[in-house]
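J.: no letters, just coordinates:
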């Protein structure tokens, strides 16, 4: 196994405990890894606004953040954009028109601003989880100004599966659609996933994927785990995610990230 030169860490269900916090022990272990010269990067479906506090909590300095599942790579402190690919308006507008017709909850991310058509329980729940501010735009929501980094739909899992199937039927090949949690349907540009994201991140830092340790727990982490030289799943991950890992660490509530870094890096 190649020496680990980069660690990429998912947030929800991986780095973050169930209460949304990160332990002092995990912070200390990741700081030890950084002192050894190991690049440490958050790899998340979240936007900069809601990922930044955790980068600061980990004291990552100007380390890269892999945001929107790889659609944006941006440095933590200087906010330098190293890579970006969004959903163009000619693709997002017909999708949002379909959402309006069907009455689907949707939210867009453009220039680090989260927008919705109307307030409601799903966006309030999202705000509770992520502590993210959002703009209620009314009908203007359905005419996005600029490329969307991501479009997210919230709902019960069975309903979201039907939405996914209809979107793929109506717009074949125009989006990459994955679940990041049972009630989170992530809609991204084609070719964007965390696996491609860590490959690009490795290229930017001159590090091959064989030297990347990736940690995750959900379906949108699968591509990242498959691309990494050392894929690590959390004990709380699904069986599908565990099957893609070379090692299963402790759960997110039991400092599983720290345990894996201590075992393979320190």
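T.: Received it, and whenever you're ready, just let me know what you need. Just so you know, these numbers come straight off a predicted model, no measurement behind them. Residues are numbered from 1 along each chain as shown.
J.: going by C-alpha atoms from here, please, whenever you check contacts or count neighbours.
T.: Will do.
J.: mind checking what secondary structure the spatially closest residue to residue 78 that is not a sequence neighbour has?
T.: Spatial nearest neighbour of residue 78, excluding adjacent residues (C-alpha to C-alpha, 6 or more residues apart in numbering): residue 62 at 6.5 Å. Judged by DSSP: H, G, I helix; E, B strand; the rest coil, the three-state class of residue 62 is coil.
J.: I'd say residue 62 and residue 77 touch.
T.: Yes - counting by C-alpha atoms under 8 Å, residue 77 is a contact partner of residue 62 at 4.8 Å.
J.: quick one, helices of the protein?
T.: Assigned by DSSP state H, the chain shows helices spanning 24-35, 48-57, 89-102, 121-130, 157-170, 194-204, 222-227, 239-243, 256-264.
J.: go through those and pick out the most buried.
T.: helix 222-227 (a mean of 23; mean count of other C-alpha atoms under 10 Å).
J.: how distant is it from the center of its chain?
T.: 13 Å (C-alpha atoms, centre = their mean, to the nearest Å).
J.: and the closest residue to residue 198 other than its chain neighbours, what does it touch?
T.: Leaving aside its sequence neighbours, residue 198 sits nearest to residue 224 (C-alpha to C-alpha, 6+ apart; 6.7 Å). Shown in contact with residue 224 (C-alpha atoms under 8 Å, 6 or more residues apart in numbering): 193, 194, 195, 196, 197, 198, 214, 231.
J.: hold the first one in mind and look at this next one:
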């Protein structure tokens, strides 16, 4: 057995994508695929918990042959890929979001602004040097003046700039809007702003409740600040070796990096129930 007699049985695994399940080239290693498929074959629920929208997760769900609810936008939405519908949505008011953007543009007029609106991308301009991973695969659904893009509830606001320019924007937005928003960061050139009730911790807890799985039977794996809530909440919180220092500090266990199949290592060591060979 990979666990001690007092260790909880893992019944659900929630894993981050970028920097965790995915290698740096944005592919899933054969080792990680095999481990996840073995976990599923043993009845373990496997859930992807990502900052990405559904369209940016779809190919990975298909590769892994998953049919579970996925967590998108850091938990601002839950999406049923099989039925192709949102099962939860916690958006920001469009007028309030515009106020955040106006402040950011006062600090830095050239900051890039992207809105995610239920799996659609709205922006007033695109900077090819500041694209998030999903934007490299899927173009914007609307490119228009700011006055034209703030007409629907905003699932997630993204502000993008080189790290040295983004820091004062981050500081000013946080100081001005405080607990009216939640700010998540997984890349040094990007801040993601969502409803203050949004967090991967809350999302994983709700999905676990949906599947009737207790906290102590949940393992969460991640690498960045936006993963810390779910890692801290889980019965077993895992950080990959390449994780941010603060993220590693709150994890129960550290596994090899995303380049070295850390997710597979975690599953093999802490989740799979290895059966003894039959007597002959």
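T.: Yep, that arrived. Bear in mind the structure is a predicted one, so any value in this text is a computation, not a measurement.
J.: okay if I get the contacts of residue 224 of structure 1 as CSV plus distance to residue 161 of structure 1?
T.: Shown next, in CSV, are the contacts of residue 224 of structure 1 (distance: C-alpha to C-alpha, whole Å):
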residue, distance to residue 161 of structure 1
193, 19
194, 21
195, 23
196, 24
197, 25
198, 27
214, 27
231, 27
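J.: residue 139 of structure 1: which of those residues is nearest?
T.: residue 193 (29.9 Å; C-alpha to C-alpha).
J.: trace the closest one over to structure 2, please.
T.: Using TM-score structural alignment, the partner of residue 193 of structure 1 in structure 2 is residue 199.
J.: how near is that match to residue 231 of structure 2?
T.: Distance, residue 199 of structure 2 to residue 231 of structure 2, by C-alpha to C-alpha, to the nearest Å: 11 Å.
J.: before we move on, what about residue 249 of structure 2?
T.: Separation of residue 249 of structure 2 from residue 231 of structure 2 (C-alpha to C-alpha): 11 Å.
J.: re earlier: what's the neighbour count on the residue nearest to residue 78 of structure 1?
T.: Per other C-alpha atoms under 10 Å, the neighbour tally for residue 62 of structure 1 reads 16.
J.: residue 262 of structure 2 -> structure 1?
T.: Residue 262 of structure 2 maps onto residue 256 of structure 1 when the alignment is built from TM-score structural alignment.
J.: for that match, which non-adjacent residue is spatially closest?
T.: residue 250 (4.0 Å).
J.: for the one you found, give me its contacts.
T.: Residue 250 of structure 1 sits next to 234, 235, 236, 256, 257, 259 when contact means C-alpha under 8 Å, 6+ apart.
J.: closest one of those to residue 11 of structure 1?
T.: Of these, the one sitting nearest to residue 11 of structure 1 (C-alpha to C-alpha) turns out to be residue 257, at 10.4 Å.
J.: who are the contact partners of that closest one?
T.: With C-alpha under 8 Å, 6+ apart, residue 257 of structure 1 has these contacts: 14, 15, 26, 215, 234, 249, 250.
J.: counterpart of the second one in structure 2?
T.: Translated: residue 15 of structure 1. Residue 15 of structure 1 maps onto residue 21 in structure 2, by TM-score structural alignment.
J.: what are the buried residues along stretch 133-153 of structure 2?
T.: For stretch 133-153 of structure 2, burial by neighbour count (16 or more other C-alpha atoms under 10 Å) applies to 140, 143, 146, 149, 150, 153.
J.: check contacts around the aligned residue in structure 1 for the fifth one.
T.: It refers to residue 150 of structure 2. Residue pairing (TM-score structural alignment): residue 150 of structure 2 is matched to residue 144 of structure 1. Shown in contact with residue 144 of structure 1 (C-alpha under 8 Å, 6+ apart): 89, 92, 93.
J.: how close does the second one get to residue 171 of structure 1?
T.: This means residue 92 of structure 1. Residue 92 of structure 1 is 10 Å from residue 171 of structure 1, by C-alpha to C-alpha.
J.: one more: the first one?
T.: Separation of residue 89 of structure 1 from residue 171 of structure 1 (C-alpha to C-alpha): 14 Å.
J.: got JSON lines for the contacts of residue 250 of structure 1, with distance to residue 31 of structure 1 too?
T.: Listed next are the contacts of residue 250 of structure 1 as JSON lines, based on distance: C-alpha to C-alpha, whole Å:
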{"residue": "234", "distance to residue 31 of structure 1": "20"}
{"residue": "235", "distance to residue 31 of structure 1": "23"}
{"residue": "236", "distance to residue 31 of structure 1": "24"}
{"residue": "256", "distance to residue 31 of structure 1": "16"}
{"residue": "257", "distance to residue 31 of structure 1": "13"}
{"residue": "259", "distance to residue 31 of structure 1": "14"}
